[in-house]
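In: how would this look folded up:
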Amino acid sequence: MSGLGLACLVGLGGAAGTLLRFGVGRWFSSKDKPGFYGTLAVNLAGSLALGLFIGLGLEQRNAAAYAFAGIGFLGGLTTYSTLNVQKATMLRGGAAARRTLIVYLAATYAGGLALTAAGVGLGWLIYH
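Out: The predicted structure is shown next:
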């Protein structure tokens, strides 16, 4: 597939992932949950899924699928910038907000690393 074709797949996947992230955020908001719940959910799910794709060797086996799903969809689904805005907002809050921030960061980084590793391992087991 040409570079332009792959770029189009990344764009289509990114649009779909972004729409899903928007929907997840809206769903958590409708349940009166803090905004960071949606961000945490999509970032952890994206970590697991990208780990799975890597473990499956998707990038080497099917560049088009990896461009759409790995780079595009998961790139649109997960969000580092929103995470940082939420961290800054919590830092400006009171003591309770800062305690919540510590738990949020631990869940995001430790959970993300653990789920990525789990996804890689699962993908490797499936593929090999």
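In: switch to C-alpha atoms for all contacts and neighbour counts from now on
Out: Will do.
In: So which residues of the protein form helices?
Out: In the chain, the helices defined using DSSP state H lie at 3-30, 35-55, 58-61, 63-65, 74-77, 80-92, 95-127.
In: Flag every buried residue along the third one.
Out: Okay, so that is helix 58-61. By neighbour count on 16 or more other Cα atoms under 10 Å, the buried set for helix 58-61 is 58-59.
In: Distance from the chain centre to that helix, please.
Out: 19 Å (Cα atoms, centre = their mean, to the nearest Å).
In: So which elements touch that helix?
Out: Judged by 3 or more Cα pairs under 8 Å, 6 or more residues apart in numbering; DSSP states H and E, helix 58-61 is in contact with no other helix or strand.
In: ok, now which ones touch the nearest residue in space to Ala7 that is not next to it in sequence?
Out: The shortest distance from Ala7 to any residue other than its chain neighbours is 7.6 Å, reached at Ala67 (Cα to Cα, 6 or more residues apart in numbering). Going by Cα atoms under 8 Å, 6 or more residues apart in numbering, Ala67 touches 6-7, 9-10, 13, 59.
In: to compare against the first, here's another:
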Amino acid sequence: MLTWAAVLLGGAVGAVARFGVNWLAARASRPPPWATFTVNVVGSLVLGLLAGVGTALPGWVGALVGTGFCGALTTYSTFGYETVQLAGSGPAGRGRALLNVVATLTVGLGVAALGWYLGSRL
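Out: Presented below is the predicted three-dimensional model:
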């Protein structure tokens, strides 16, 4: 499979999945950081698994899942934007912004490490 085609296909699926998570969060009346937090944590877990499995998978799988799917699913820019919006929404918002940063980094790194551990055991 051509690498660019794998990235394109993975990106298309990841973008639709991202849209679906945002849509579900809006329907459940969840504030914006929850959808972004969710996709970033899921993407971190999937990338950790992929890294843990390493060279046991063909190279096109990394392009399809890592670059394509996870690249389209996760977002640092929206995380940054939503954090700034929270911080600017008053004293309580600053606390929520700090919590968003700490939770996203802690949980994201934690599930990436967990994914790597689990993937390396396969």
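In: Once they're superposed, tell me the TM-score.
Out: Laid over one another, the chains give 0.95 as their TM-score (TM-score structural alignment, normalised by the length of structure 2), with 122 aligned residues with a Cα RMSD of 1.2 Å.
In: residues contacting the residue of structure 2 most remote from its centre?
Out: Distance from the C-alpha centroid of structure 2 peaks at Pro91, with 27.8 Å (Cα atoms, centre = their mean). Applying Cα under 8 Å, 6+ apart to Pro91 of structure 2 gives no contacts.
In: mind checking what it lines up with in structure 1?
Out: Using TM-score structural alignment, the equivalent of Pro91 of structure 2 in structure 1 is Ala95.
In: so what corresponds to Gly11 of structure 2 in structure 1?
Out: So, by TM-score structural alignment, Gly11 of structure 2 is matched to Gly14.
In: Distance check, its match against Leu115 of structure 1.
Out: 21 Å (Cα to Cα, to the nearest Å).
In: aligned partner of Ala63 of structure 2 in structure 1?
Out: In structure 1, Ala63 of structure 2 lands on Ala67 (TM-score structural alignment).
In: An error on my part: the question was meant for Val39 of structure 2.
Out: Aligned counterpart of Val39 of structure 2 in structure 1: Val42 (TM-score structural alignment).
In: Might you report the residue contacts of the closest residue to its match other than its chain neighbours?
Out: Closest residue to Val42 of structure 1 apart from its sequence neighbours, by Cα to Cα, 6+ apart: Thr78 at 5.5 Å. Going by Cα under 8 Å, 6+ apart, Thr78 of structure 1 touches 17, 21, 39, 42-43, 46.
In: List just the nearest of those residues to Tyr104 of structure 1.
Out: Thr39 (10.1 Å; Cα to Cα).
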